[in-house]
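K.L.:
build me a model:
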Amino acid sequence: MASTSSPRHAVVVEDDADIRGLLVLILEQLDFVVTEAPDGLSGVEAVRSTNAELVTLDINLPDIDGMEVCRRLREFSDAYVLMLTARADEIDRLNGLDTGADDYISKPFSPKEVQARIRALFRRARTPAAPAEDQRQADELERAAVVQQSLLPRETVRVEGYDVAGAFRPTRSVGGDFYDWYQTHDGMHLTFADAMGKGMGAALIAATVRAVMRSVADTPAIADAFGSASATITSDLDQSGSFVTMFHARLDAASGRLSYIDAGHGLALHVPAEGTAQRLVSAGPPVGILDDQLWPAAELELEPGDSLVIVSDGVLDAHASLEEFLVNVEKVTRNGATSDEVCAALLELAPADTAEDDVTAVVVRRKH
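P.N.:
So this is what the prediction gives:
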């Protein structure tokens, strides 16, 4: 007699097509309905849309790092997460880092071992949801909110020929979102970051990141500045078992040249005056994942009418797909008369009554 139980869903997040195909076969033998995802952002979307009960997750992905994927999944999903890695140093890191994953396995792997690990996962009882917040937790969240608000820039950037604005809307569950900017003799510096976690811990990590990034402002080359800052930040993150996604940029106002480094953030867009918006791809994993990591700098030219738009994952999470997210961000960017208007519209893409995370946006527009 055929089983009438509901099918179990799994998502395979893996950029290597051969390995992805093998994992699909392994999971189908365990009677999972499997969805494939070749990168991190599509993997997050697939887990959300299928309400998957299991995720196999590669660490090295072409857009956002597997650790960051796991962090985003834990904001809405209690699926079992099996991490896959091919490097010994990553295994050491997984042993010492609270990634939110349930287990890991190294490549190359045996199909039978993968199946055994998965069966073992599903024999575990899931930890029940935490009880309602007590007064002590509420007080900590209130203090964390104060810290988080203090990280936002108090000064308005007034760079000739540019319109710059930022907006931030917290949720009850205070996280580590923040943005920071300041003027320089030739333009401005900008940092947009999200520290893993919630509450006071995440807020304090964010405060540390902001201070360290400001301390390297006088280092001439952006790659050298970011490398020095990330080494300092990583030493602090090692103690807390955390990591931070970051987007850091330096603008030369006269030429419109924007030098930037994306460390696992992946949600910055270049919206040109003419043509299709392009997402700026991450140059590497978040800060704090791997020791001695280097992130190459990239450049783009902001022509008159162009905009740089950076948002937090709270905006992405409000969309059913990455494609829908890109279309809507580009649309509101083009429709806004000022950067302030664009920021307000970006926050509205993630309505306050349904948003599960802080929502943050920064827009740098070069005037016509």
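K.L.:
make it CA atoms for all contacts and neighbour counts henceforth
P.N.:
OK.
K.L.:
and the contacts of stretch 328-348?
P.N.:
Under the contact criterion C-alpha atoms under 8 Å, 6 or more residues apart in numbering, stretch 328-348 has outside partners 163-169, 271, 277, 307, 309, 311, 315, 349, 359-365.
K.L.:
can you mark which positions in that stretch are buried?
P.N.:
Of the residues in stretch 328-348, those buried by neighbour count under the rule 16 or more other C-alpha atoms under 10 Å are 328-334, 338-347.
K.L.:
one more, please, to line up against the first structure:
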Amino acid sequence: MLYNFLIPLADDFAVLNLVRYLTFRTGAALLTAMLISLVIGPGLIRWLKVKQKKGQPIRTDGPQSHILSKAGTPTMGGLMILIGLVASTILWADLSNPYVWACLAVTASFGAIGFLDDFLKVTKANPKGVPGRWKFLAESCVAVAIALWVAHIGSPSLMLPFVKDTMVNLAWFYPIFGVLVIVGAGNAVNLTDGLDGLAIMPVIIAASAFGLISYLVGNAIYADYLQISYIRGSGELAVFCGAIIGAGLGFLWFNAPPAMVFMGDTGSLSLGGALGSVAVVTKHELVLLIIGGLFVLETVSVIVQVASFKLTGRRVFRMAPLHHHFEHKGWSEPTIVIRFWIIALILALIGLATLKLR
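P.N.:
Sure thing, here's the model as predicted:
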């Protein structure tokens, strides 16, 4: 909004030329989102405590330490993230860019689905919430619509990592692929969100990586140098990613162990959907598998656990998702969280390396 308002005045006031620079607006979006989250955080947490009373229902089959230490902690802290992220993006992004609205639409829609899920969990004091099939159907409808929109704006294609300037046209399969990426990312982050601070920092790391990818893919000079396909307008998503980082850092202030609030599905679904939508716009969906590799590992651990138990009656892990397996092995919560953060950082660096290794 500020970009669209101030640019016409830049010729008369030289200082306003700063808003022309994507890097400046990305930094401004990061700081704005972080400040919003930090300012509204205490009041929001107090309000959630009053409304929820008993807080988020804790899985009874989980580690006993969770039942004892996390009882009464409010959920839906993702509202803090959503407010900071959406407000900051609208404030600093070029609102004439359709990709910005596509990513905001996914983020807000997934946030609404997650909010309903959290609301049912809290009001019914049941950790199940919205039935999985209905959640998947709603998420898929949003993802299909956005994938078709992105294909209409640009092309229904996929960029291949490690290959120079190559795009694969997915044609009719593109909407299905979009669902796999966006819905998969949303639910993968959701599964990872099980310990204080565990999900938010890998999201911040992934958003940092995709902020850089968006900037490079959206810049014709850098795209040509790196021999990757140039996507006009995708660079504006660097502002969106900056807002994710800022809102995430603000939330982490309150979510650091011991957490004052959980993000809930309101935050995890929206953040995962946001990352998935950025990957779809930049055509780096396959790179998301690397950068978001921690989320993939957590998801695979659940799939393997369920499949093994149904087929053989045996469990591969002591408990799924994977972070709970290490809890049952005796690892402390901070140890698991920090080590998973390190893994997320390493995977992000590997993912970024694919930009040059072609």
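K.L.:
need the TM-score between these chains.
P.N.:
The TM-score (TM-score structural alignment, normalised by the length of structure 2) is 0.27; 147 aligned residues with a C-alpha RMSD of 6.0 Å.
K.L.:
picking up where we left off before, so which of the buried residues of stretch 328-348 of structure 1 sit within helices?
P.N.:
328-334, 339-347 (DSSP state H).
K.L.:
quick one, helices of structure 1?
P.N.:
17-29, 40-50, 66-73, 88-96, 111-123, 135-150, 199-215, 222-240, 313-317, 322-335, 339-348.
K.L.:
mind giving me the packing neighbours of the shortest one?
P.N.:
Contacts of helix 313-317 of structure 1 with other secondary structure elements, assessed using 3 or more C-alpha pairs under 8 Å, 6 or more residues apart in numbering; DSSP states H and E, are made with helix 322-335, strand 359-366.
K.L.:
run the angle between the shortest one and helix 322-335 for me.
P.N.:
On the basis of axes from the mean of the first three to the mean of the last three C-alpha atoms, to 10 degrees, strand 359-366 of structure 1 is oriented at 50 degrees to helix 322-335.
K.L.:
number of nearby residues for the spatially closest residue to L249 of structure 2 that is not a sequence neighbour?
P.N.:
Among residues not flanking L249 of structure 2 along the chain, M34 sits closest, at 6.2 Å (C-alpha to C-alpha, 6 or more residues apart in numbering). Neighbourhood size, M34 of structure 2 [other C-alpha atoms under 10 Å]: 28.
K.L.:
with E28 of structure 1 instead?
P.N.:
14.
K.L.:
so how far is R210 of structure 1 from the residue lying closest to it once chain neighbours are set aside?
P.N.:
Among residues not flanking E28 of structure 1 along the chain, V34 sits closest, at 6.9 Å (C-alpha to C-alpha, 6+ apart). Distance of V34 of structure 1 to R210 of structure 1, computed by C-alpha to C-alpha, to the nearest Å: 41 Å.
K.L.:
and for Q239 of structure 1?
P.N.:
For Q239 of structure 1 relative to R210 of structure 1 (C-alpha to C-alpha), the value is 18 Å.
K.L.:
who has more neighbours, those two?
P.N.:
Neighbours per residue (other C-alpha under 10 Å) separate Q239 of structure 1 from R210, with R210 holding more: 21 against 10.
K.L.:
pretty sure the more buried one contacts D180?
P.N.:
Yes. Assessed by C-alpha atoms under 8 Å, R210 of structure 1 is found in contact with D180 at 7.2 Å.
K.L.:
strands of the stretch 151-300 of structure 1, start to end?
P.N.:
Taking DSSP state E, counting those that start in this stretch, the strands of the stretch 151-300 of structure 1 run over residues 162-169, 176-183, 187-195, 244-252, 257-263, 268-271, 278-280, 298-301.
K.L.:
typed the wrong thing, it's the stretch 151-300 of structure 2
P.N.:
For the stretch 151-300 of structure 2, applying DSSP E, counting those that start in this stretch gives strands covering 157-159, 167-169.
K.L.:
show me what the first one is packed against.
P.N.:
It stands for strand 157-159 of structure 2. strand 167-169, helix 285-291.
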